[in-house]
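Peer 1: here is a sequence with its predicted model. Questions after.
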Amino acid sequence: MLPPIPVLADYGISAKHGFLPDDLPLARLPDPYYNKWEAVVANLQALILSRRLRGVVDRLPVLSTDGLEHVAEWRRAYCILCFMAHGYVWGGDRPSDRLPPPLAVPLLAVSTRLEVPPVATFAAVCLWNFKPLFVDEGVDRLENLATLNTLTGSLDESWFYLVSVAIEARGGPMIAIMLAAMATVRRGEQQEPDSEADTAATVTACLCAFAERLDDLTGLLQRLHEQCDPTVFYHRIRPFLAGSKNMADAGLPHGLIYDDGTGHETYRQYSGGSNAQSSLIQFFDIVLGIEHRPTGDKGDKNDKAGTLSASEPPPHNFIMEMRQYMPGPHARFLRDVAAVANIRPYVLARPHDRPLAIAYDACLSMLRALRDRHIAIVTRYIVVPSREAMRARSRSRSPETVRRQPAVAQPKPVNLARPTDSKQLKGTGGTALIAFLKQARDETGEPAVEDWARRFLGRQARGPGKNDFFFGKPDESPLTPEVAAAAVTDDEEEIVGGMAGTWTIDDDVGGLCQY
């Protein structure tokens, strides 16, 4: 007997807003017992700026989580504790490798209750960290959104989070529509052949609506540049988003100790926040039958070079790992949807139904376009600033520059914005940045049904500087020709920084911020 089609309410998922909560996130915990937490997070930017956050947190009492009642309160506690924790770790000249009991004890308890890791995940900074400016307007409009918490207090940081919130809200209704399409396919398989035409028409209509909404999401993603400056993001925001995994070059060689007061000190390592932790995008892949392989795996079964020996560990699939950073119910929802996904087999079984095949391939094309746009954004916000920082560091080491430097130089903070000589830098789950994103994009087109669609979706993206905003317009290109050409090369060899980490070509695990 086939498993049932998942019911959204069973997983706490909204038919209107998707993975965003139906009940708006709390702007403040109602119990005065938690006023000390709220006071710290309300002054977080000033405390980080003055380098006084650690002292204030160290003097806090260890508050119990027994006063948290509704799930919205648990989510609020998780968010503010994560923001305080990341400010504590990364808010000094050197990162702290120990989270004190006033933060560690409640954060571990809240994370266990919500089934999320004790780190600033996508849920902490996006899903549960927004408010509408006007409650009678939709939360899928960027102009109607504001953040509840930030680490820097900058408009750039708020906008960075809110673009993802708007994408989640705008794409949310597609979850129910595609589940309805899957249910229609299942009913059609159990009914008389006379109903086949109605089944195909319904599924085709759902796929057409899905393709149009995917195109809409690409437009939202493209708006990131409106209020988020690449330099501010790379040097000011990104360092605070880092986790504790593979952070040796950023000052956390072993990870982070969550001091729970028991005396058992064990280093833990977690990836930082990532758009790869968005359940919405993984849902899109699942319903369309898109499979993502470990980075570097081209899927060629005859490729002996890619064959592992018995002593080698299996390749690491970063996308699957990111489900561990989703709220537990959301991850279980994806697992259960994968067990009943039937859209692609249904389309393949009807090769002569051109409208159905075209609608399905259009969805793949729109999702591939979304990933193309994301590659362009990552190039502008991460790859280019990273290389500019490396060149600036090289210039600062020249004899003339050294001679002109003052006798007493201000020490620079140790974090992800600091260039390094290491050729093995890894980020919070790091991977080969452009290679990883391109592979995910290329895999999106592989399930195409029609030959022409398969050829079209397998094409190479055009080069930069061809009237593309993110790679530079001909009349006002933000990139030099050399940088633009290097930014899109397939042979990524230099070290580049991820959204919350640093990336290299030889890493065999996943990285941050991929759609």
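Peer 2: Arrived safely. Numbers count the residues shown, from 1 in each chain.

Peer 1: from here on, contacts and neighbour counts on C-alpha atoms
Peer 2: Noted.

Peer 1: quick one, longest helix in this protein?
Peer 2: helix 196-222 (DSSP state H).

Peer 1: for the next helix or strand after that one, give me every contacting residue.
Peer 2: Toward the C-terminus, helix 196-222 is succeeded by helix 230-232 as the next helix or strand (DSSP states H and E). By C-alpha atoms under 8 Å, 6 or more residues apart in numbering, the residues outside helix 230-232 that reach it are 156, 380-382, 385.

Peer 1: got it, and stretch 86-96?
Peer 2: If you take C-alpha under 8 Å, 6+ apart as the criterion, stretch 86-96 is touched by 44, 48-49, 51, 53-54, 57, 97-99, 119-120, 151, 239-242, 250-252, 256, 411-415.

Peer 1: distance of residue 440 from residue 210?
Peer 2: 20 Å (C-alpha to C-alpha, to the nearest Å).

Peer 1: alright, now check it against this:
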Amino acid sequence: MLPPVPVLSDYGISPENGFLPDRLPLQHLPDPYYNKWESIVANLQALLLSKRLRGIIHDLPVLTTTGLEDESEWQRAYMMLAFMAHGYIWGGETPSERVPPSISIPLLAVAKHLDIPPVATYAAVVLWNFKPLFNSEPIENLENLSTLLTFTGSLDESWFYLTSVAIEARGGPIVPLMISAMTAAREKDAPYVTACLRSFASRLDDLSVLLVRMHENCDPHVFYHHIRPFLAGSQNMAEAGLPNGVIYDTGSGTDTYSQFSGGSNAQSSLIQFFDIVLGIQHRPTGQKFDKAHSDQEGTAPPPKHNFIHDMRRYMPGAHRRFLADVSLCANIRDFVESRKVDTELTGAYDLCLARLQNFRDKHIAIVARYVVMKSRETPPWTRDESNKHRQNLALSSSSNNQDGKKLRGTGGTALMPFLKQARDETVEPAITPWKKTMGGGFGKLKGVPVVAPPVTDEKLEKTRSVPDLDLQVNGLAGSWAADVETDGVGGGGLCHY
């Protein structure tokens, strides 16, 4: 028997905003005791530019966390300390493998409270790092968003983070929608589950539209050489100058090296929720699906590192526990499988897989343009003597990369093989035979987009009433296709220049 369906409020998840906080992130800690932290992050760009950040942090007293009260204060403290730590590590000519006690001691304490690693995770740079320009306008509107903290002070960096904020906000209502669909599946209410899946597919189109807006205000050169290096972690970063990782110095004299991934979109609980609720299984990178062997006990290959599952460690503890509990009772795939004759239901389910794969195609195209193509350019130090002796993720990637397979993401994993495999795995649970066509589709010809049937008010009245279930399909995502054969990484749209 399946466990109870999770209740969102038990995990601090908003029915409107999803994994974004229900209350807007704090713009300043109320206790003046923390003004020294606030002063540093308010001048972070200038301190990095003038190479004074490390000296200022060395002279900073160790502040305790006793003045932090509600969760929004802990979240802002974590965000500030993570930005300071990454600025300290990556802000010099060479990376620092030791973070001083003035940052390490409070960062470790805050991270322990939030049950999250002491690095600049997706939560630090996206989930808790935004404010609306006007409270009367929705936060899913990119033009109504601003960041609280950046390393560079550039529009490009803000836009990079805010695109993900808008995606999280627009995708937030999918969480209660699909939780209700799981309950309906238990009650064998196929029409309602079908309506939910169609709405899910429609909103995935919206997320794809937001994702491809990345190129509007984020320049690939700025991202690759000025933003990306600060987001790197300390795991698999030997070529970038951290062969052993980083020591969080607490002054005890017994501190050892730690290795953590940096911020990664794989740390988005929303995207992982999509996979779980649809029954999508991700394998360790490089491991192929073998149904014949997986069905035979004792013949499965030995377990390997699974990057997507590992990224759950970098989510806030409550979000990680929510995904674990949803995994125990996810029943949509089994429900659809048991009703293969219901073409409305199976078509809606397969459409969600197609739309999610389409979203991942667009992500691959963005990575191709912003990372792979930039890594193949002439390294900056051949043109600028001031960069000759610098070490960071961008410079090491440019100097060593000959193809996308060797590139590492800020999370520390092999970049393109991981993304392409995750994209291909998205449609493996399909009920209808999947045709690997340009743009993807079930039974569709090349170049013909799959369009989600609209969910009418009349249809919903016959099933159940769920707020915001009737969603519109956007044309851009339906007509844009990624050419996954181009250079082995995916072209189309963002890559055709």
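Peer 2: Now that the structure is in, tell me what you want to look at. Because the structure is predicted, anything quoted here is derived from the model rather than measured.

Peer 1: TM-score for these two?
Peer 2: Overlay of the two chains. TM-score (TM-score structural alignment, normalised by the length of structure 2): 0.85; 449 aligned residues with a C-alpha RMSD of 2.9 Å.

Peer 1: in helices, which of the contacts of helix 230-232 of structure 1 fall?
Peer 2: Short answer: those in helices (DSSP H) are 156, 385.

Peer 1: need the contacts of helix 230-232 of structure 1 in TSV (columns: neighbour count and distance to residue 28 of structure 1).
Peer 2: Putting those into TSV (neighbours: other C-alpha atoms under 10 Å; distance: C-alpha to C-alpha, whole Å) gives the following:
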residue	neighbour count	distance to residue 28 of structure 1
156	21	23
380	24	36
381	23	32
382	28	33
385	21	36
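
Peer 1: what is the nearest of the contacts of helix 230-232 of structure 1 to residue 246 of structure 1?
Peer 2: Ranked by distance to residue 246 of structure 1 (C-alpha to C-alpha), the contacts of helix 230-232 of structure 1 are led by residue 382 at 18.1 Å.

Peer 1: counterpart of the closest one over in structure 2?
Peer 2: Under the alignment by TM-score structural alignment, residue 382 of structure 1 pairs with residue 371 in structure 2.

Peer 1: of the contacts of stretch 86-96 of structure 1, buried ones?
Peer 2: Among those, the ones that count as buried by 16 or more other C-alpha atoms under 10 Å are 44, 48, 53-54, 57, 97-99, 119-120, 151, 239-242, 250-252, 256, 413-415.

Peer 1: gap between the residue nearest in space to the middle of structure 1 and residue 201 of structure 1?
Peer 2: The centroid of structure 1 falls nearest to residue 275 when counting by C-alpha atoms, centre = their mean (1.0 Å). Separation of residue 275 of structure 1 from residue 201 of structure 1 (C-alpha to C-alpha): 34 Å.

Peer 1: spatially nearest residue to residue 118 of structure 1 (excluding sequence neighbours)?
Peer 2: residue 111 (5.4 Å; C-alpha to C-alpha, 6 or more residues apart in numbering).

Peer 1: the one you found contacts residue 117, doesn't it?
Peer 2: Yes: counting by C-alpha atoms under 8 Å, residue 117 is a contact partner of residue 111 of structure 1 at 5.7 Å.

Peer 1: what ranges do the helices span in the stretch 151-300 of structure 1?
Peer 2: 155-171, 173-190, 196-222, 230-232, 279-288 (DSSP state H, counting those that start in this stretch).

Peer 1: most tightly surrounded among the ones you listed?
Peer 2: helix 155-171 (a mean of 23; mean count of other C-alpha atoms under 10 Å).
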